[in-house]
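Enquirer: Return a 3D structure for these sequence lines:
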Amino acid sequence: MPSAIDLHAHSTASDGTLSPAELVRRAAAQGVRLLALTDHDTTAGLAEAAAAAGPEGVELVPGVELSTLWEGIEVHVVGLWIDPACPALRAGLAAQRERRGARARAMGERLARAGIPGAYEGARALAGGGVVNRSHFARYLVAAGRGRDPGDAFDRYLRQGRPGYAPPEWVGLAEGVGWIRAAGGTAVLAHPGRYRLSAGRLRRLAAAFREAGGEAVEVVCGSHTPAQVQVAAGLARRHGLAASAGSDFHAPCNPWRELGRLAPLPPDLTPVWAARTPRAREGAA
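Expert: The predicted structure follows:
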């Protein structure tokens, strides 16, 4: 069902297919009035998105999505209402982009050894000067006839244990949360339903996140099943976390992750936007 609030979306500044301005215009057309741009490890698209938001009647939440590590598991943290000029955040994101570049080159080398030359150059071209990540490699592999679609390419070449996989060396969870807090932002544990963790280990992750200064969990997400929404809601209740909602939009070709296509939050949870913006409170009413 449509929602006026969407706090997780990506543009061509990372692995989305719409420019920041195009993303804002699409969000407006979908009825979204409070939108967060949360590109992977970069804030490069925020200025363009902010310039487009006003004329479209959209309130833009400056955001970012950090890749972090917790007990060897890759965990994503969305930062909302950040100050992109914060020195600590800027330095941290620069280091993350260096790590991403090194990983992308390693993936290209591994794919070349597997008989797929030119993958790094192809992924870099698709990134268009933005952050290179596995989504760009997947799109290149499909174009090269190595997968039916990006999901198939991921499964065949890019997931752990596959020929093109290179292990990440991201910032630790607590340090990443610290960058967001230093920038005046709210740290949100992104899409917990996607982590292949036991119930007990997921609770330990949420506890560690809360202890590090995390304030919210993404309860409703474009990739969450109804059962995963309930699990995420349970984490919010158990650990005293606010609840966020975001489509995790990347491209128009994924209708199940359309901007604003989100179920309502469970009514007993505190929305992460409740104390941040009057427009959000009006949109949620």
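Enquirer: from here on, contacts and neighbour counts on C-alpha atoms
Expert: Will do.
Enquirer: Endpoints of stretch 159-166, how far apart?
Expert: For stretch 159-166, the first-to-last residue distance is 9 Å (CA to CA, to the nearest Å).
Enquirer: So which bits of it are buried?
Expert: Pro163, Gly164, Tyr165, Ala166 (16 or more other CA atoms under 10 Å).
Enquirer: same question, stretch 183-198
Expert: Ala183, Gly184, Gly185, Thr186, Ala187, Val188, Leu189, Ala190, His191, Pro192, Gly193.
Enquirer: want to put them side by side, so please do this one too:
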Amino acid sequence: MTLKVDLHCHTQHSDGSLSCLELIERAVEKGVNILAITDHDTTSAHEEAAKIAKLLPIEILKGVEISTVCDNQELHIVALGVDVNNHDLQLLLKKNRSIRKERSVKILEKLQKSGLEDLTLALKKIVTGTVICRSHLAQLLCSQGIVKDFQRAFKKYLGKKGKAWVAVQWQDVAKVIRTIKNAGGVAILAHPTKYKLSPTRLGLIIDAFVTAGGEAIEIAYPGLSPSDRAMLIRQVEKHDLAVSQGSDFHHPKTSWTELGAFGVNPESFKVVWQHFNIRA
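Expert: Now for the predicted structure:
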């Protein structure tokens, strides 16, 4: 039996649009055998997810996507198989959520200074969990009719050249990876080509990620070209890394990020889910 595996997706606990139940039911509908819920900087979905998984033919891995910085580059690290009750992990995630909240306040201030009204109350109606993401702010700008879509929201306001750009100093990658591993998890570099780095720069970042204790990288995800995938496979071979895969699913309307749609041949690679005791 070939397992259908998706190790990167989001719920309403961060910036996904589906509830935990809706997400898991959709995964089952799409034939997913192993699902990792990896909300941004929170593990709050997992208590509910564990209860739901007992009633459905699916294995749920505990996970979280953690924002970090490596050599002045913001990265996302997917932590899989972590003990969600680990004290140090929860302290780290709490700090990241605080950083996110502070950023959102500064962004709202800059939006107001740019000529927009105070959107604080409107944002509170959009955020469904305890994690405030820039995608929530993009959704806010769209819902208010200020921009037509997320791309324009980031280009005009939220991106590095936007009117409301706010730089963030995340916790260092070495600390993040050390905390993940001490919590019993595996540290995976999420969607490496989405940081829009040159191959040389990305190679140096992966070198630093591995030096810090990183054990795997994603090599199957939306928008990855065949040439970029080949480049990532060379990095896997260079560092003897495990590989991971995931849709980075957020919304049902984005059909190009469907659950379970991205995978690798487990016979060709050291796949990260082999680290865990999978019953599927």
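Enquirer: Superposed, what's their TM-score?
Expert: The TM-score (TM-score structural alignment, normalised by the length of the second structure) is 0.95; 279 aligned residues with a CA RMSD of 1.6 Å.
Enquirer: Over to the spatially most central residue of the second structure. Which of the three states is it?
Expert: By CA atoms, centre = their mean, the second structure has its centre lying nearest to Glu65, at 4.2 Å. Three-state call for Glu65 of the second structure (DSSP: H, G, I helix; E, B strand; the rest coil): strand.
Enquirer: a markdown table for the buried residues of stretch 159-166 of the first structure, including secondary structure and distance to Gly246 of the first structure?
Expert: Shown next, in a markdown table, are those (DSSP: H, G, I helix; E, B strand; the rest coil; distance: CA to CA, whole Å):
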| residue | secondary structure | distance to Gly246 of the first structure |
| --- | --- | --- |
| Pro163 | coil | 32 |
| Gly164 | coil | 30 |
| Tyr165 | coil | 28 |
| Ala166 | coil | 28 |
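Enquirer: Pull the most distant pair out of these.
Expert: Pairwise distances across these peak at 8.7 Å for Pro163 and Ala166 (criterion: CA to CA).
Enquirer: Helices of the first structure, start to end?
Expert: Secondary structure of the first structure by DSSP state H: the helices cover 20-29, 46-56, 87-113, 119-127, 134-143, 150-153, 173-182, 199-211, 226-239, 278-284.
Enquirer: List the contacts of stretch 21-30 of the first structure.
Expert: Stretch 21-30 of the first structure is contacted from outside by 2, 11, 33, 35, 48-49, 51-53, 56-58, 259-260, using CA atoms under 8 Å, 6 or more residues apart in numbering.
Enquirer: just to revisit the earlier point, mind putting the helices of the first structure into JSON lines with distance to Val220 of the first structure?
Expert: What follows is the helices of the first structure, written out as JSON lines (distance: least, CA to CA, whole Å):
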{"stretch": "helix 20-29", "distance to Val220 of the first structure": "17"}
{"stretch": "helix 46-56", "distance to Val220 of the first structure": "23"}
{"stretch": "helix 87-113", "distance to Val220 of the first structure": "26"}
{"stretch": "helix 119-127", "distance to Val220 of the first structure": "28"}
{"stretch": "helix 134-143", "distance to Val220 of the first structure": "22"}
{"stretch": "helix 150-153", "distance to Val220 of the first structure": "22"}
{"stretch": "helix 173-182", "distance to Val220 of the first structure": "21"}
{"stretch": "helix 199-211", "distance to Val220 of the first structure": "16"}
{"stretch": "helix 226-239", "distance to Val220 of the first structure": "6"}
{"stretch": "helix 278-284", "distance to Val220 of the first structure": "14"}
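Enquirer: Tell me which of those helices lies nearest to Glu218 of the first structure.
Expert: Closest approach to Glu218 of the first structure among these is made by helix 226-239 (7.1 Å; CA to CA).
Enquirer: Next, the angle from that closest one to helix 199-211.
Expert: Counting by axes from the mean of the first three to the mean of the last three CA atoms, to 10 degrees, helix 226-239 of the first structure points 50 degrees away from the direction of helix 199-211.
Enquirer: about what we covered before: so for Glu74 of the first structure, which of the helices of the first structure sits nearest?
Expert: Closest to Glu74 of the first structure of these, according to CA to CA: helix 173-182, at 9.0 Å.
Enquirer: follow-up on the earlier one: who touches both of Pro163 and Ala166 of the first structure?
Expert: Counting by CA under 8 Å, 6+ apart, the shared contacts of Pro163 of the first structure and Ala166 are Arg110.
Enquirer: Skipping adjacent residues, who's closest to the residue nearest to the centre of the second structure in space?
Expert: Val78 (4.3 Å; CA to CA, 6 or more residues apart in numbering).
Enquirer: how close does Lys161 of the second structure get to Arg152 of the second structure?
Expert: Separation of Lys161 of the second structure from Arg152 of the second structure (CA to CA): 12 Å.
Enquirer: No further questions, thank you.
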